[in-house]
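Student: how would this look folded up:
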Amino acid sequence: MLQLPKVIGHRGAAAYAPENTLESFREARYRGATWVEIDVKLTADGVPIVMHDPSLERTMGVDRLVAETRAADLPKAVPTFEAAIDCFRELGLGCNVEIKPCEGREAETARVAVETLRRRWPAALPAPLLSSFKDASLRAARDAAPEFARAVLIDALEDDWGKRAAAVAAVGVNTNGKKLTALRAVEIRKAGYLLSVYTINDGDVAKALAGMGVQCVITDAPDVIVAALI
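Tutor: Sure thing, here's the model as predicted:
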């Protein structure tokens, strides 16, 4: 069974450094995280990069869609997925890889991401966890690389959460910690799934969620949550 840490840095340490950058991953490690969560999507020429939004505008100040931008034309601060993996090797960081496809590229993004992991993921690091809001991406990941553990990402858990998790052979559920109820947390844990929540930056809230059975807290401020939980 996959072993997750109690704390994962959200997009690195997004409270302290630009999200999804090598700087942010280093900051997360400095602040006590042993894992980070990142977003992977594809450029126009099919290169997997670490970026959350469909556009480069919010994080990089460039009004251009990722899906219409070649890797060579990206701002230098945007890391390729391979560069991120190399950074994780250097820092000894595990990773929750969120497959964050541009519209219409759900299966393609998953296949490229797992192929990259097969080639580049260091054997010395814990095996990564794949997650996605897109069930089509998780199905493609399951079919292409069943050896990588998967978690369904669901913002607000409905009664069909178990059906969705089973359909992609998930081992975990990642959900919005601000919307999680104690009843649902108990249901997930009793069903045998790992339970992670995002994005919690308050130590007292993290402790309350841990008391409900949450095993892993994804946070912008890993030092704050590490201090509260460990």
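Student: switch to C-alpha atoms for all contacts and neighbour counts from now on
Tutor: Fine.
Student: could you point out which element follows the top helix by length along the chain?
Tutor: Longest helix in the chain, counting residues (DSSP state H): helix 106-120. Per DSSP states H and E, the first helix or strand lying C-terminal to helix 106-120 is strand 129-132.
Student: Give me the contact list for that following strand.
Tutor: For strand 129-132, the external contacting residues (Cα atoms under 8 Å, 6 or more residues apart in numbering) are 95-100, 138, 148-153, 174.
Student: Of all the residues in the helix or strand that that strand is followed by, which ones are buried?
Tutor: Proceeding N to C from strand 129-132, the next assigned helix or strand is helix 135-144, under DSSP H and E. For helix 135-144, burial by neighbour count (16 or more other Cα atoms under 10 Å) applies to 135-142, 144.
Student: any chance of those in CSV, with distance to D159 too?
Tutor: Shown next, in CSV, are the buried residues of helix 135-144 (distance: Cα to Cα, whole Å):
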residue, distance to D159
D135, 16
A136, 19
S137, 21
L138, 19
R139, 20
A140, 24
A141, 24
R142, 23
A144, 28
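Student: Check the residues you listed against W161 and report the nearest one.
Tutor: D135 (11.4 Å; Cα to Cα).
Student: how about this one, so we can line them up?
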Amino acid sequence: MPERMGNMRKVYAHRGASGYAFENTLKAFEKAVGIGADGIETDLQLTKDGVPVIIHDADLYRVTGLRKFITELTLDEMRALKIGRNRWKRMFGKPAMTFAEFLEWARAAGSPSLNIELKETFLDQPDAVEQAVMAAKGYPDLHFSSFHYPLLMQVKQTDPGRETALILTKKSRWDNLGVYGSSDGFHIHKRLWSGKYLGAIEREHKFARVYGVDGTEPFIPKPEPFIRGWITDFPDTVKKAMQKGS
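Tutor: As a prediction, the model looks like this:
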């Protein structure tokens, strides 16, 4: 079991290789593939007209400069906005990608593993969750994650075989993680790397992935056997750190 899990351990580029290019952009995704990431983590939000778009924040100000929420704009209105750092987006920014466009790119790029995080705008939108899950049908290695457990329940209702992962926080039910039966595994921030939290996951006989790592963490070379992967802004650095344990 430990050896098999070790072989499965993958490095996911957080919002693309966001340590090198602006998050959730084509440039960040291409950079991730170029530097050898095994997979890509990205985020889905819904527009006013129900189109899933690759963007992290529901509040668009940080990435577009517009003081609007994504649920206030149609896809066409989103298309008029450029994503990027405030100072440079007018020259180098591009519109946010739709989920369909992202999947098309990923397939053309060799089908890297994908971690799709369903964000808060999907809450109370079961049809949109179902459509996102169906859009991912046939992709060889894709799982859905979320801070919102009801969304993962909806994923499982649509496609029982689709892998899911609940993003845990200190407020999660650590005394009984078994209540999250629709979650195949868990994602945790590296701040939760301790015997208390790791032990709770191990008792459920489920896997975990760890985000927020940058390659300097002492546990990366030889993590617990149930750790299935890392989610990082710097996938190349984390991959080098992993090799120290081999």
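Student: what angle separates the longest strand seen in the first structure from helix 106-120?
Tutor: Ranked by residue count and defined by DSSP state E, the top strand of the first structure is strand 35-42. For strand 35-42 of the first structure against helix 106-120, the angle by axes from the mean of the first three to the mean of the last three Cα atoms, to 10 degrees is 120 degrees.
Student: Quick check: strand 35-42 of the first structure compared with the second structure, mean distance?
Tutor: Superposing on the second structure and averaging over aligned pairs (mean Cα distance after the TM-score superposition for the first structure), strand 35-42 of the first structure comes out at 0.8 Å.
Student: In the second structure, point out the residues matching that strand.
Tutor: Residues 39-46 of the second structure are matched to strand 35-42 of the first structure when aligned by TM-score structural alignment.
Student: which residues in the first structure form strands?
Tutor: 7-10, 35-42, 48-50, 94-99, 129-132, 149-154, 172-176, 194-198, 216-219.
Student: Of the ones you listed, which stretch is the most buried?
Tutor: strand 7-10 (a mean of 31; mean count of other Cα atoms under 10 Å).
Student: And that one against the second structure, how far off on average?
Tutor: Looks like 0.7 Å for strand 7-10 of the first structure (mean Cα distance after the TM-score superposition for the first structure).
Student: And the contacts of that strand?
Tutor: Contacts of strand 7-10 of the first structure (Cα under 8 Å, 6+ apart): 28, 33-38, 199, 216-222, 225-226.
Student: In the second structure, point out the residues matching it.
Tutor: Alignment of strand 7-10 of the first structure against the second structure: residues 11-14, by TM-score structural alignment.
Student: ok now the matching stretch, how far from the chain's centre?
Tutor: Centroid separation for stretch 11-14 of the second structure versus its chain: 8 Å, with Cα atoms, centre = their mean, to the nearest Å.
Student: go on, stretch 138-158 of the second structure?
Tutor: 11 Å.
Student: got it, and stretch 82-92 of the first structure?
Tutor: Worked out by Cα atoms, centre = their mean, stretch 82-92 of the first structure lies 15 Å from the chain centre.
Student: swap in stretch 84-93 of the first structure?
Tutor: With Cα atoms, centre = their mean, you get 15 Å for stretch 84-93 of the first structure.
Student: And stretch 45-60 of the first structure, by the same measure?
Tutor: 15 Å.
Student: Mind listing what's buried along that stretch?
Tutor: 47-56.
Student: what's the answer for stretch 156-176 of the first structure, then?
Tutor: Those would be 157, 161-162, 164-165, 168-176, for stretch 156-176 of the first structure by 16+ other Cα under 10 Å.
Student: Over to stretch 98-114 of the second structure?
Tutor: 98-100, 102-103, 105-106, 111-114.
Student: just stretch 22-37 of the second structure next, same as before
Tutor: 22-33, 37.
Student: State the distance from the residue mapped onto K119 of the second structure from the first structure to T43 of the first structure.
Tutor: Here K119 of the second structure is matched to K100 in the first structure, going by TM-score structural alignment. Using Cα to Cα, to the nearest Å, K100 of the first structure is found at 12 Å from T43 of the first structure.
Student: Spell out for me which residue occupies the centre of the second structure.
Tutor: Nearest to the geometric centre of the second structure sits E41, at 3.4 Å (Cα atoms, centre = their mean).
Student: Now do the contacts for the nearest residue to that one once chain neighbours are set aside.
Tutor: Nearest in space to E41 of the second structure, with sequence neighbours left out and distances taken as Cα to Cα, 6 or more residues apart in numbering, is N115 at 4.5 Å. By Cα under 8 Å, 6+ apart, the residues touching N115 of the second structure are 12, 39-42, 142-145.
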